[in-house]
Structure formats: C-alpha cells, structure tokens
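S.K.: no sequence on this one, just coordinates:
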C-alpha cells in the first residue's frame, strides 16, 4: 500500500491511497474461513462447505468490506502521523472509471487544510470593559421591594395608585380568561391608571392591551398569553375587579434583617444596603464578563485575518449533516457558520500557544461547585463529598450536560486569560446605562 499527498495550495491538498491484493487478501481469507465454519447450506455439514462455494457467494462483498476498512484505517493513521490539521473530513473524489472487478485500487481524497496565522492580543483598538455599579436609587428600590415582600396586605374599599388589584381579564375571541394580581402603578400611562383608581370589587373595566404595561413580559404574565402573542397584542379586554389590597411595608428592624440573613450579619439599614450592593454587583459582574467575552470574540474575529478553503468547506457541508444539501444551500450554511468557524480556529490557536487546556479533574470540581450551589438553594449547605462526587459523576456521564459545563468552564478560563493578557478601556456605569449601551 502506498499513500501520498499533493498540495494544491496552502489550504487544499489531495491524498492518494493505492491498495494492492497483498494488502488485504490474508484478511479476506481469514473472514471467508470464518464464514465457512459457520455457514449452513443444505447438502453440506456445518464447517464442510467447499471454499469455492463460499468465495463465489461472499468473496466480492467481503473483499469490498475489507478494502474499505483498510482504506479508512490507513487514511486516518496517515493524517495523524503527518500531523495534518484538517477542516471537516476528507472528501472522496469520485472516478467514473472505478471498478471493483480488479485486485488493485486507487483512491483519492480532497483535504481542506487549516490556515496558519498569528493572533495579536495587543491590538491598538482597546475593547471597552464595563464595571457595573449598584446606584443608590437601585439599592433604595430593592429595599422597598424587600419591605413589600415581607409587608402585610390590608384590604381596601377602593383602589389607589399603589394598590394591588386582583381580578379576571377576559377576551373571548383570543381565548383570554385569566385571574391575575398587579399594582395599579404598574400600568403604563395616566389614562390607564385613572381607569383603575377608585375602582372597587365588582366593577368591570374595559382596557386596551396595547401599551397596557411597560414590559411585554408583564402583559404575558397577567393575560396568560405566549411571549410572541404579547408583543403585538392589540385588543380590548374586560377586567372584573375582585379584590383591592394595599401592602403595608415591613419595618426595617432586626426581625426583618434576621429573616433575610439568618447568620445575624446584618444589624442596621446601612449594613442591609451594603449587602444588597454587594450581591447586586456580583450579579452585574457576570453580565459584564459575558459582554466582555463577546466583545473580545468579535474583536479577534475582525482583527485576525486568514483565508479558509471556502470551496472545499461548501462541498463538505453538502454531505456533513443528516440531510444532503444542494450547493446553494451549502453556500448559505457556510455564510452562517463562517464566523463561528473562524473563532473556533482562533480559540484553538490561543489555547495551543498558551498551554490552556481542560483536565477532567477541573471539570469534575466545576460540576461539584455548580451542584453545591444548587443544593444550597434548597437548604443543604454542607453536602458530603461522596454525595457530590456521585452526583457530579452522573451529570458528566450525560454527554450533552458535560459539553455544556465544559463550554462554561473553558469560557471562564479564556476570559481570565484575556483579562491578564489584553488591555481594556474601563468604564464605570449604572446597570441601566449598561443595558442602554450594550443592548441598544
């Protein structure tokens, strides 16, 4: 057997595999002998079927099977030994004059080669890194939310601006019949508020769903409709008032602090606000980190220039999925996936050049930390190590779940690497300004 590679250009090559009878005949004979031992053919005792009959019936199919096995094993071994960094999979070149009615075969495969390039982490254009701070206004609002959650409901005769109103929304045409509770001042606009202020149990009020609430999710919640329906819903609904209550805010005293923090770590309103600020900014940091990782990804894709074997990849995409694609469909798919492929190559280059990798022990520890945090939410603050190991083992045995955790952990490691090795423009913003700037 002989395998050779011919480079077409820097990104494309052809591998030729020549196979002769000596390469596969012993294996074919071995398989046919095994068939002969097991064959049940009328007129012959088991194991005594003439080899000529076995060859006639099975010889060609066995030969084809063994040649294909040898071809695949030899090609894979060649790619590994030659350390060829390929994209996609080798594509067989179909020959019109190919025939299995011979004992010598020649196969050719197209290869798409990964490009060689360098990644510059010290670019001139600095990426913006956000530090999101919890403003006094946000903290004060969260304090009021806490007081509301732990406050007392007091029945009212008529609704006021800050009343909780419970009732049923109905629109027969859209199949809406939903009992809900909401704050009067959650409604958008003074016109809608005025319709509710002064309302009492038994009153029936007609409302327009369009611009009823500031957020679509609130309309979805109170009407019991899908997110998609809530976006463009513009109908009239009747709202029958059933209850009107007002929340008497809980006192900011030690009793409330102990309900919130059982360890007694909060004894004053100032300490409560400090805790809220700390917790909020931890959550904000996760969002800021994700935004930074997204920005670095876009920056690297835009500023790391290299060519790809585009024609080869489009041909490969035609047969890579469950459904075969037309060339036009494959070109469209390539356009959609090109950016992701480019970052995959950039990420791989960064990891290889800087010794960034994931060990199973790291993934196991990460999974255990994730599980421990979930268990803490249900009151199990100190699970046994053996229990954590068993649960983590089961989680990681699920390939899909293991891949999800691996992706998260790798993102964390890469983000840490970028923070250490790249320079950013730091900007301190409120959460509201962060949302406006990043998701405008």
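M.R.: Yep, that arrived. Computed from a predicted structure; not experimentally measured.

S.K.: all contacts plus neighbour counts: C-alpha atoms, from now on.
M.R.: OK.

S.K.: please enumerate the strands of the stretch 1-150 of the chain.
M.R.: In the stretch 1-150 of the chain, the segments counted as strands under DSSP state E, counting those that start in this stretch are 2-7, 12-19, 86-92, 105-113, 127-133.

S.K.: could you export these as a markdown table, including distance to residue 328?
M.R.: Listed next are the strands of the stretch 1-150 of the chain as a markdown table, based on distance: least, C-alpha to C-alpha, whole Å:
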| stretch | distance to residue 328 |
| --- | --- |
| strand 2-7 | 27 |
| strand 12-19 | 21 |
| strand 86-92 | 18 |
| strand 105-113 | 19 |
| strand 127-133 | 37 |
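
S.K.: would you mind giving the ones you listed as TSV with distance to residue 228 and mean neighbour count added?
M.R.: Formatted as TSV, these follow (distance: least, C-alpha to C-alpha, whole Å; neighbours: other C-alpha atoms under 10 Å):
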stretch	distance to residue 228	mean neighbour count
strand 2-7	52	13
strand 12-19	46	18
strand 86-92	37	17
strand 105-113	42	20
strand 127-133	31	19
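
S.K.: of those strands, which is nearest residue 358?
M.R.: strand 86-92 (22.1 Å; C-alpha to C-alpha).

S.K.: can you check what angle separates the closest one from strand 12-19?
M.R.: Comparing the axes of strand 86-92 and strand 12-19 via axes from the mean of the first three to the mean of the last three C-alpha atoms, to 10 degrees yields an angle of 50 degrees.

S.K.: and whichever strand in the chain runs longest, what does it pack onto?
M.R.: In the chain, with assignment by DSSP state E, the single longest strand is strand 236-248. Other elements packing on strand 236-248 under the criterion 3 or more C-alpha pairs under 8 Å, 6 or more residues apart in numbering; DSSP states H and E are strand 152-155, strand 164-171, strand 204-208.

S.K.: make a markdown table out of those and add mean neighbour count and distance to residue 292.
M.R.: Output for these, formatted as a markdown table (neighbours: other C-alpha atoms under 10 Å; distance: least, C-alpha to C-alpha, whole Å):
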| stretch | mean neighbour count | distance to residue 292 |
| --- | --- | --- |
| strand 152-155 | 14 | 43 |
| strand 164-171 | 20 | 40 |
| strand 204-208 | 15 | 41 |
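
S.K.: take a look at this one as well, against the first:
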C-alpha cells in the first residue's frame, strides 16, 4: 500500500492511497475459506461448497469490507506518523469510474489542516480581574437574614409593618386559589401595604397584582402561577387573612453560633461576621473566576487571527451528520460553530505549549472534592475517606462523568495558568457593584 500527500495550500491537502492486490488478497481468501467451512447451501454438504460459488455469493462484499478496513487503519496510521494536525475527518473524493472488479484500487481523501498560529498569554491589553469583597452592608444584611431565619414566630391580633401574614389569594376568572405567606416588608405597592395594615384574621383584602411585590418572582410564587404569566397580570385578587405572625429575631448567642457552624467554632458576633465575610468571598471568587475565564476566551477569539479551511469544514459538516444537509444548511451550521472551533484550537495550542496534562490520580482527587461539596449541602460535613474513594470510583467508571470532570479540571488548570501569566488588572468591587458592572 502506498500513501502520498498532495499539498493544495496551507489549509488543504489531498491524500492518495494506492491499494494493490497483495495488500488484501490473503486476508480476503482467509475470510472466504472460513465462510466456506460454515456455509449451508442446499445441494452441498457443509464445508464442501465450491469456492467459486462462495466467491460469487460473498466475494465482493468481503473485498469491499476488507479494503475499507485497510484504508481506515492505514490512513489513521499515516496521519499519526506524519503528525498531520487535521480538522474533522478525511472526506473521500467522489470517483465516478471506480471499479471494484479491478485488482488494484486508488482512493483520494480531502484533508482540512489546522492553521499555524501563536498564542501570547501576556496580552497587550490588560484584562480586568475582579476581586469581589463582602462589604459591611452585605454582612449586616446577612446577619439580619440569619436572625430572621432562626427567629421565633409570635402570634399577632392585627397586621403590622414587619409581620408575616398567612392567607389565600383567589381570583375566579384566572383560576387562582393559592395559600401562601406574605411578608409585609416585601410588598412594593404603598396602597397595598396601607390596605393590609391593621387588618385581622378573617378579613378579606382586595389587592392589585401590578407592582405588588418588590421582587417580580414573588408574585408568581404568591399566586401559584408561572413567573412569566404573573409578570403580565394586571388584575385584582382577593387575599383572605388566616394567620398573623411577627418574627422575633434570634439572639446572637452561642446557641445560634453552634447551630450554624458546629460547637465552639464561632464564639462572638465579630467572629460570625468574619466567617460570613470569608464564606461569601469564597463563593464570589467562583463568579469572578468564571468572568475572567469568559473574558480571556472572548479576547483570544477576537485578537488571535488565523484562517480556517472553511470550504472543507462546511463540506464535512454537510456529509458527516446523521441527516445530510444542504450546502446552505451546512454553511449556517459552520457559522454557528466557528467561534467554538477557533477557541478549541487556541485552547489546544495553550495546553500543548504549556504541557498541561491531567493525571488519573488528580482527576480522582478532583472528583472527591466535588463529591465532598455535594455531601456538605446535605449536612454530611465530615465523610470518611473510604466512602469518598468508593463514590469516586463509581463516578469515574462512567465515561460521560470522566469527560465532564476532566473538562472542569482542565478549565481550572487553564485559569491558574492565566492568573500566573496573563496581563491582568486587579479590581476590587462589592458584589452589588460587580453585578451592575458585569450584567448591567
């Protein structure tokens, strides 16, 4: 078998494969002999069917199958040995006069080649790396939420400004009939607040749904309907008061600290605030890191310029899917995927240049850390190492999970690299300012 490459341009090539009778004959004969041994054809004893009949019945199919196997194996071997960095898979060229009755065959395959380019992590333009801090306002609000969450309910005779009111919203036309708890402080509409203040159990108050709550999602929850539908509503609903309670905030004492963090781990209000600050900023770091990763990705895609074998890739998309596409459909698909492909190539170049690898042991440790986080959410704060090992082994036996975790670990490694080598400009902001600046 002879394989040669014809370079069309920097991004396109044609590989020509010459298959001779010597390449496939022995294998085809061996397979046909096995067929002869097993063949059951009326008029002949098993194993005694004439070889000519076997070849006539099965010869062409065996030949085609064997030649295709040879092509696949040797073409892949050639691409590896020649270190050809191809995009997609080789596409067989159409040969109108191809003859399977010949003894020697010639095949041609189109190749799309990866472009050559360099990646400089030390970008000319400094990219913002946010450090999100928990300010006093946020910390104090969190302390208040904790006190409220763990506080005691005190029954009231009439509605006050800081009370929680249990009741039922109804509207016959919209088929609304939903029991809920309304916090007076979360009501936005002043007229609604005034109509509720001073009311008693059993009273029915008519409220308008438009701008009823300070947060849009609260209306859907209160009425028992989808948030999207609730946002469009501008109707009157009846609210029947069934219970009125005031939430007495929990005291900031050792009993509360132990309940929150475990016995003796926090012993004062000052330590509580320090812990809240640390925990909050640790969570913020994940958002900051994701923002940095997104910004660097976009920056590389926009600033690292290289051509792609567009015509080849469009043809590859057109011919390799489950359902054949038209040229227009394939071009549209290529346009959608081009950005992702460009970053795949850039990321691959960074990984190769910096010799970043993922070892199984570190993937296992990464999986165990992920499992530990999930267990902590369900109150299992100190799982045994043996238990973590067993769960990790089950997770890593699933190839889809291995792929997902490997991608996450690689992103983490790339992020560490970017923090070390990229041109970053640190910026300290509160979470509120971060949201405004990043999301508008």
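M.R.: It's in. For clarity, every value in this text was computed on a predicted model and none was experimentally measured.

S.K.: and the TM-score between these chains?
M.R.: Superposed pair, TM-score by TM-score structural alignment, normalised by the length of structure 1: 0.95. Supporting alignment: 440 aligned residues with a C-alpha RMSD of 1.8 Å.

S.K.: closest one to residue 383 of structure 1 among the helices and strands packed on strand 236-248 of structure 1?
M.R.: That would be strand 152-155 among these, by C-alpha to C-alpha, at 35.8 Å.

S.K.: pull the distance from the closest one to the chain's centre.
M.R.: Offset of strand 152-155 of structure 1 from its chain centre (C-alpha atoms, centre = their mean, to the nearest Å): 44 Å.

S.K.: same check, this time on stretch 103-123 of structure 2
M.R.: 28 Å.

S.K.: likewise stretch 2-10 of structure 1?
M.R.: The mean C-alpha position of stretch 2-10 of structure 1 is separated from the chain mean by 37 Å, C-alpha atoms, centre = their mean.

S.K.: what span of structure 2 is it aligned with?
M.R.: Aligned using TM-score structural alignment, stretch 2-10 of structure 1 spans residues 2-10 in structure 2.

S.K.: now name the helix or strand holding residue 191 of structure 2.
M.R.: Element membership for residue 191 of structure 2 (DSSP states H and E) is helix 190-196.

S.K.: mean deviation of that helix from structure 1?
M.R.: Once the two are superposed, helix 190-196 of structure 2 sits an average of 2.7 Å from its aligned residues in structure 1 (mean C-alpha distance after the TM-score superposition for structure 1).

S.K.: what range in structure 1 does that helix sit on?
M.R.: Using TM-score structural alignment, helix 190-196 of structure 2 pairs with 190-196 in structure 1.

S.K.: and that stretch, which residues are buried?
M.R.: For stretch 190-196 of structure 1, a neighbour-count test (16 or more other C-alpha atoms under 10 Å) marks 192, 193, 196 as buried.

S.K.: can I get these in TSV with distance to residue 375 of structure 1?
M.R.: Output for these, formatted as TSV (distance: C-alpha to C-alpha, whole Å):
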residue	distance to residue 375 of structure 1
192	44
193	43
196	43
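
S.K.: and the helices and strands packed on strand 236-248 of structure 1 as TSV, adding distance to residue 352 of structure 1?
M.R.: What follows is those, written out as TSV (distance: least, C-alpha to C-alpha, whole Å):
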stretch	distance to residue 352 of structure 1
strand 152-155	60
strand 164-171	59
strand 204-208	59
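
S.K.: quick one: which of those is nearest residue 99 of structure 1?
M.R.: Proximity to residue 99 of structure 1 (C-alpha to C-alpha) singles out strand 164-171 among these, at 71.3 Å.

S.K.: what angle sits between the closest one and strand 236-248?
M.R.: Following the same axes, to 10 degrees, one obtains 170 degrees for the angle between strand 164-171 of structure 1 and strand 236-248.

S.K.: helices or strands next to strand 164-171 of structure 1 in the packing?
M.R.: Packing contacts for strand 164-171 of structure 1, counted by 3+ C-alpha pairs under 8 Å, 6+ apart, involve strand 176-183, strand 236-248.

S.K.: average offset of the following helix or strand past the longest one relative to structure 2?
M.R.: The C-terminal neighbour of strand 236-248 of structure 1 among helices and strands, as given by DSSP H and E, is helix 254-260. For helix 254-260 of structure 1, the mean distance to aligned residues of structure 2 following superposition is 1.7 Å (mean C-alpha distance after the TM-score superposition for structure 1).

S.K.: please enumerate residues in contact with helix 254-260 of structure 1?
M.R.: Contacts with helix 254-260 of structure 1, where a contact means C-alpha atoms under 8 Å, 6 or more residues apart in numbering, come from 150, 250, 264, 266, 267, 268, 272.

S.K.: can you give the distance of it from its chain's centre?
M.R.: 39 Å.

S.K.: kindly report the same for stretch 411-421 of structure 1.
M.R.: Distance of stretch 411-421 of structure 1 from the chain centroid (C-alpha atoms, centre = their mean) equals 19 Å.

S.K.: what's the mean deviation for that stretch versus structure 2?
M.R.: Mean for stretch 411-421 of structure 1 is 0.6 Å (mean C-alpha distance after the TM-score superposition for structure 1).

S.K.: what's the helix or strand harbouring residue 218 of structure 2 in contact with?
M.R.: Secondary structure from DSSP H and E places residue 218 of structure 2 in helix 216-223. With contacts defined as C-alpha under 8 Å, 6+ apart, helix 216-223 of structure 2 is touched by 169-170, 176-182, 209, 212-213, 226-231.

S.K.: please pick the buried ones from these.
M.R.: Applying 16+ other C-alpha under 10 Å to those, the neighbour count classes 169-170, 176-182, 209, 212-213, 230 as buried.
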